[in-house]
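Engineer: Let's see this in three dimensions:
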Amino acid sequence: MLLEVRHVTQYHYADPVRESVMEVWMQPKKTGRQRLVSFDLEVEPAAQLFSYADAFGNAVYHFDVPQPHETLRIVASAAVETEAAPALPDALDQGEWDRLRSDFVRGENFDFLAHGGFAVETDALRGFVAERGLDDLRRRDPLTAVRALSETIYDAFEYEAGVTHADSPIDLALGAGRGVCQDFAHVMIAICRSWGVPARYVSGYLFTDRQAGDRSDPDATHAWVEVFLPSLRWVGFDPTNNALAGERHIVAAVGRDYNDVPPSRGVYKGEADSQLAVGVSVRRARSALTEPEFIRMSQPSFARAGRRRPMSAPAHDQQQQQQQ
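Structural biologist: All right, here's what the predicted structure looks like:
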């Protein structure tokens, strides 16, 4: 499937700020089932772009806007060709649990077994596990257990934007019984790790299909989970939509949790209030488009965050966009 992504991030400041420094994780990864056809990153005001690969092999771009400005606009455009994931077996043998406990698997996946950041065991999480009888799933093979866990999270939570935010701990979603993809991914990762199953956070995009039952926001970035099973390697699960990650999922970056791979992160110098607007469009590529069609497809709708007053300090964190 050939897909086109346009991701627009815009910061507006009530008064001019003196400088902005940003990092972005927006370039889709090159994997065995995902081919990056093209990628372009535009920044306004204009800035020199630099890039590096982070510890998890993600492409990270960073830049500095050193002059006064009232608006910072970042536009990422990509074309990606994806393939469907190979069919999974109905189950694995019980020996997969022993393979997961091997020193080699645990050593190679140490970062994705340790609790930390948003993916932590809390009293609320332990209560959720007990209430839903999730530890009983460990009597099954790991693949069957993780499948059932993803389905349980889908059934247990309502999808609702605005209940949680980019920096919300999992206890907020657990208490409310609702949230967005970022929350569901962190809950699933924390439980998988408590079982000894390596799990990592995937940041990216989804070509939304309402007829397929997708409930995530089509105008936002998306997040899901990959678990490591020695017999299958990394397998993607999307608990927000009760689905396996497939050709409609575009991987931008992987990490231990959201903190490792936010779409954008930065600081600015100034005492102005800031406002963040984000727009995402994911469309199937078409061989020929008239100019009006192209313009219409390329203009994402915007999800606007609330105002934020920075603390009195030399540099202030930019607002981060929640993955929905």
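
Engineer: can we go C-alpha only for contacts and neighbour counts from here?
Structural biologist: Will do.

Engineer: Quick one: residues contacting the residue nearest the centre of the chain.
Structural biologist: Residue closest to the average C-alpha location in the chain (C-alpha atoms, centre = their mean): Ser203, at 2.6 Å. Applying C-alpha atoms under 8 Å, 6 or more residues apart in numbering, we find Ser203 in contact with 221-224, 251-254, 258, 261-263, 323.

Engineer: Drop anything exposed from these.
Structural biologist: 221-224, 251-254, 258, 261-263, 323 (16 or more other C-alpha atoms under 10 Å).

Engineer: for the longest strand seen in the chain, packing partners?
Structural biologist: In the chain, with assignment by DSSP state E, the single longest strand is strand 2-17. Secondary-structure packing of strand 2-17 (3 or more C-alpha pairs under 8 Å, 6 or more residues apart in numbering; DSSP states H and E): strand 69-82, strand 274-284.

Engineer: tell me the SS of Val129?
Structural biologist: At Val129 the chain is in helix, as set by DSSP: H, G, I helix; E, B strand; the rest coil.

Engineer: Would you do the same for the sequence below? I want to compare the two.
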Amino acid sequence: MKKLRFIYRMSLRFSEPVWDHYFALRCIPRDDDNQKVTITSRYVRPTNCLNRVMDGFGNEKYVGHYENPHKKFEYEVEGTALVEGMKVRREPLHPMYKYFSEYTKWGPHLEAFASKMEISGENNLDRAIAIMGWLYQHFEYKSGVTNIYTTAEEAVRTGQGVCQDYAHIMIALLRHAGIPARYVNGLMIGEGYTHAWVEIYTGEGWYGLDPTNNLHVDDYYIKLAHGRDYKDCILDKGRFLGIAQQKQEIYVKVEEIQ
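Structural biologist: You can find the predicted model right below:
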């Protein structure tokens, strides 16, 4: 078990003023049996109203609205998390995690990729670890070749991508193999950006695997949100009126403390 200090900051700048801005921010780490979270500070600005609610997947989020013209929107969440990784999250299985979703829809490129795998194991976890190892060996990490709209089928065709693509491809392969799986957004030890990984259903609950790094999700990961794929747990989502270009900056830092 590790105690981690985290900071998650997002800044959104607009080239021209926008208004009537609604937003939903899944930036609150989950508090459960695997991680005990204490929020030490947070701000969201500008805003006329702000509420903390839970979505249909059990993720907490801040939702709010700002009606006046503005050229900048920003928020920050800081706190600590006492994390115990490599542990099953004991939850019942919802059937939706058995089936392909928008970003994990099966196709001929995934079929060709899967046909080359030789996967064995006595249970879901063993088979999932084998699938993760195969993906890690046969898919290359490279930024700039995919985007947030890239599906697993499109990413596997290119053979390159980022953590979101690794997660979507692995989820597609797992569901094809009859193993329920879900997408996870969160934070990882170090400094930089948010991260994405996978949870598989063992039969007793959910267990985290990180295909980008070929790792079990241990005490150095902080979970934010989960869903069928990226679309279900977008961390920063909103809409506004006005015509403007946007520039987003994200800063994440996670460090171990005593």
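
Engineer: rewinding a little: quick check, nearest of the contacts of Ser203 of the first structure to Ser298 of the first structure?
Structural biologist: Thr221 (15.6 Å; C-alpha to C-alpha).

Engineer: on average, how far is the next helix or strand after the longest strand of the first structure from the matching bit in the second structure?
Structural biologist: Downstream of strand 2-17 of the first structure, the next assigned helix or strand under DSSP states H and E is strand 19-24. Superposed on the second structure, strand 19-24 of the first structure shows a mean distance of 1.0 Å to its aligned residues (mean C-alpha distance after the TM-score superposition for the first structure).

Engineer: Just want the angle from strand 19-24 of the first structure to strand 69-82.
Structural biologist: On the basis of axes from the mean of the first three to the mean of the last three C-alpha atoms, to 10 degrees, strand 19-24 of the first structure is oriented at 10 degrees to strand 69-82.

Engineer: In contact with Lys36 of the second structure, which residues are there?
Structural biologist: Arg30, Ala81, Leu82, Val83.

Engineer: Let's see that with 7 Å instead.
Structural biologist: Lys36 of the second structure sits next to Ala81, Leu82, Val83 when contact means C-alpha atoms under 7 Å, 6 or more residues apart in numbering.

Engineer: Gly117 of the first structure now?
Structural biologist: By C-alpha under 7 Å, 6+ apart, the contact set of Gly117 of the first structure is Asp257.

Engineer: what residue of the second structure matches up with it?
Structural biologist: Correspondence of Gly117 of the first structure to the second structure, assessed by TM-score structural alignment: Glu102.

Engineer: Am I right that its match is in a helix?
Structural biologist: No. With three-state DSSP as the criterion, Glu102 of the second structure is coil rather than part of a helix.

Engineer: Any figure for the gap between it and Tyr43 of the second structure?
Structural biologist: Shown here: Glu102 of the second structure relative to Tyr43 of the second structure, a distance of 33 Å by C-alpha to C-alpha, to the nearest Å.

Engineer: Just give me the match in the first structure for Leu187 of the second structure.
Structural biologist: Under TM-score structural alignment, Leu187 of the second structure pairs with Tyr205 in the first structure.

Engineer: All good on my end, thank you.
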